[in-house]
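>>> Got a predicted structure here, sequence first:
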Amino acid sequence: MDDPFTKLPEDFVSEIISRTSPLDASRLAVVSKGFKSAAESDPVWDKFLPGDCFEIVSTSVSPVVYSTKKELYFSLCHSPILLDAGNLIPLGQIEELFGYMDCRRALRVAKLKSVCWLDIRGKIKTHMLSSSTTYGAYLVFKLAERSYGLESVNAVVRFVNDEADSDAEERAAILHLQRSNARHGSRQQTGQLPVRRNDGWMEIEMGNFYSDKGDDGEAEARLIEIKRLGGKSGLIVQGIEFRPQA
């Protein structure tokens, strides 16, 4: 039986497939011989890669080996790379096979030694996100052996152009990065608690937002504690992740 799709111009088919998703492209590659070549072509997978992908890859500590854009895409999905002599960790801007966007920012891994005020911010352009999708912002961190002052901090997630800092702070969520010291009383912690990930890091949800700003918006997640007296120490931050919620 003839495959009618083999009669279509490949560049025409490629343009159509590039407007779908990595999952759709992978499915179409096995649906029809007429789709296979187009669905695996560089023009299609180039559209699935972030605009600054090759700039990021060029600064990788170890060479990123690939022969096609599709290979590069899946390499970045499954194998994180170190940048800038190991000081920067790109946490991806790649839409994974099943359509989930793991949009994270490349942040320096930072260890908090001792401060009185804590204010950490991570931002992402909404054009990097899937539309009509609810995203959660997650702080990825560890605690040093000697850590203190992190029993209760605030977190806010906002659209930068829509809400002022002061307004967002009024609805801040309470996060507990570490458990209360029993010697200081048995007061129950009623805010968000962290969970341990498979990679050994901890994560805690800072808040969520609905992505409907198109190319014009910017979302910000902020961890803040500037009112309570006393020092804070021992927080090791890997970064802030923005990812879709089920």
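Great, that's in hand.
>>> C-alpha from now on. contacts and neighbour counts both.
Noted.
>>> in the chain, which spans are strands?
Along the chain, the segments classed as strands by DSSP state E run 88-89, 103-104, 107-108, 110-111, 118-125, 133-148, 153-159, 173-175, 195-196, 202-211, 218-225, 233-244.
>>> Can you give me the buried ones in stretch 197-208?
For stretch 197-208, a neighbour-count test (16 or more other Cα atoms under 10 Å) marks Met202, Glu203, Ile204, Glu205, Met206, Gly207, Asn208 as buried.
>>> nearest spatial neighbour of the first one, skipping sequence neighbours?
With Cα to Cα, 6 or more residues apart in numbering as the measure, Arg196 is the residue that lies nearest to Met202, at 4.4 Å, once sequence neighbours are left out.
>>> My guess is that neighbour contacts Glu203. True?
Yes: contact criterion Cα atoms under 8 Å: Arg196 and Glu203 qualify, at 6.5 Å.
>>> Just list the residues touching the residue nearest the centre of the chain, thanks.
Centroid-nearest residue in the chain: Arg104, 2.5 Å away (criterion: Cα atoms, centre = their mean). Each residue near Arg104 by Cα atoms under 8 Å, 6 or more residues apart in numbering is listed here: Pro90, Leu91, Gly92, Gln93, Ile124, Gly239, Ile240, Glu241, Phe242, Arg243.
>>> Mind picking the two most distant members of these?
Across the contacts of Arg104, the longest distance by Cα to Cα is 14.7 Å; it joins Pro90 and Arg243.
>>> try this one side by side with the last:
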Amino acid sequence: MGDETHDLFNKLPDGFRQKFTQEILSRTSPADVMRLSLVSKSFQASANSDVVWDTFIPPDHRRRALQGLRKDTFGSGKRLFRFLCCHEISWTHYPVAWPRYWLDKWSGKMCLYVNDNSLAITQLDTDYWKKRVSGPVLGHVIWLEVCGRIPTSGLSPDTTYEAYLVFFLSKYVCYGLHTPIETSIGIPGEESTKAIIYLDPRIAESKSNHHYPNTKPGKRIPDSIEVKLGEYFHKKGENRDVEITLKEVKSGRPKCGVRILEIEMRPKQA
């Protein structure tokens, strides 16, 4: 039966067969397209077509990427998609530094980050923080509180997102990072998701604390560290800001040696 179906498919006109496979592939994901391109020559031809890859590129991303450039700069929709997975795009109706978006190469969904300039950090203007061009560094902080707001209008609909704090650790002086830090993520005034994290990789990786989110090497910035702050499900049609906070104000222990870079929102991998 399978062979008969395959023979009938091959007997279809070339134009119809290609249009049919393009329609199938455009309803999957970038990762699925790459896998299905190995099935047959027919799928391989469709997997490289602009018709398929254009469906994975949000209109705003296409417009911003092509602004001031010729359309043939990228050569194909596939090349443009790859470019948008590696380069951040800013929205004209927001400040340049907040927020910035890129595409997830596996799903084609929107990712974004807000950097330290857009985060509310308690006591940032005091001597407890060491100000650097590359980001604020904990100098000798007892009261740690960081808050960021993410515009959900820029997220992909009906998608579960994971929020990550991205930071560097000082090569010289680090202490107090074994103290548990409370995190929350949600819409202000509504129920939020809470968790406990550690900024010390040795604590996060220890077997005694395996139930806490682990720190791991950052995905985008070399030598950086990231820790998962929580998850948020973005519903279709929602246009509100989601608030992400991390707070440690109870222990009275000083903390030093963390340089905060940004908070990222990325679609949860299946």
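Here it is on my side, so go on. All values derive from a computational prediction rather than experimental measurement.
>>> re the thing from before, which member of the buried residues of stretch 197-208 of the first structure is positioned nearest Pro4 of the first structure?
Out of those, the member with the shortest distance to Pro4 of the first structure (by Cα to Cα) is Asn208, at 45.3 Å.
>>> What's the closest one aligned with over in the second structure?
Aligned by TM-score structural alignment, Asn208 of the first structure pairs with Glu231 of the second structure.
>>> can you check Lys125 of the first structure too?
In the second structure, Lys125 of the first structure lands on Thr152 (TM-score structural alignment).
>>> and that match, what does it touch?
Counting by Cα under 8 Å, 6+ apart, Thr152 of the second structure makes contact with His234, Glu238, Asn239, Arg240, Asp241, Val242.
>>> for Gly237 of the second structure, same thing?
Ser153, Pro157.
>>> returning to what we had before: any idea how far the match of Lys125 of the first structure is from Val51 of the second structure?
28 Å (Cα to Cα, to the nearest Å).
>>> Could you do Asn10 of the second structure as well?
In terms of Cα to Cα, Asn10 of the second structure sits 21 Å off from Val51 of the second structure.
>>> how many other residues sit next to Leu246 of the second structure?
21 (other Cα atoms under 10 Å).
>>> That one touches Glu182, doesn't it?
Yes: checked against Cα under 8 Å, the pair Leu246 of the second structure and Glu182 is within contact range at 5.6 Å.
>>> what about the closest residue to the match of Asn208 of the first structure other than its chain neighbours, how many neighbours?
Counting by Cα to Cα, 6+ apart, Glu231 of the second structure lies nearest to Glu162, which is 4.5 Å off, once chain neighbours are set aside. Glu162 of the second structure sits with 19 neighbouring residues when counted by other Cα under 10 Å.
>>> Kindly state which residue of the first structure is aligned to Glu162 of the second structure.
Match for Glu162 of the second structure (TM-score structural alignment): Gly136.
>>> what sits against its match?
Gly136 of the first structure sits next to Glu205, Met206, Gly207, Asn208, Phe209, Glu241, Phe242, Arg243, Pro244, Gln245 when contact means Cα under 8 Å, 6+ apart.
>>> quick one: the residue nearest to Glu231 of the second structure and Phe9 of the second structure, what's the gap?
Relative to Phe9 of the second structure, and taking Cα to Cα, Glu162 of the second structure is found at 42 Å.
>>> How about Gly237 of the second structure?
Taking Cα to Cα, one finds Gly237 of the second structure at 39 Å from Phe9 of the second structure.
>>> what do you get for Leu165 of the second structure?
50 Å.
>>> Comparing these two, which residue is more hemmed in?
Neighbours were counted for Leu165 of the second structure and for Phe9 using other Cα under 10 Å; Leu165 has more, 22 against 13.
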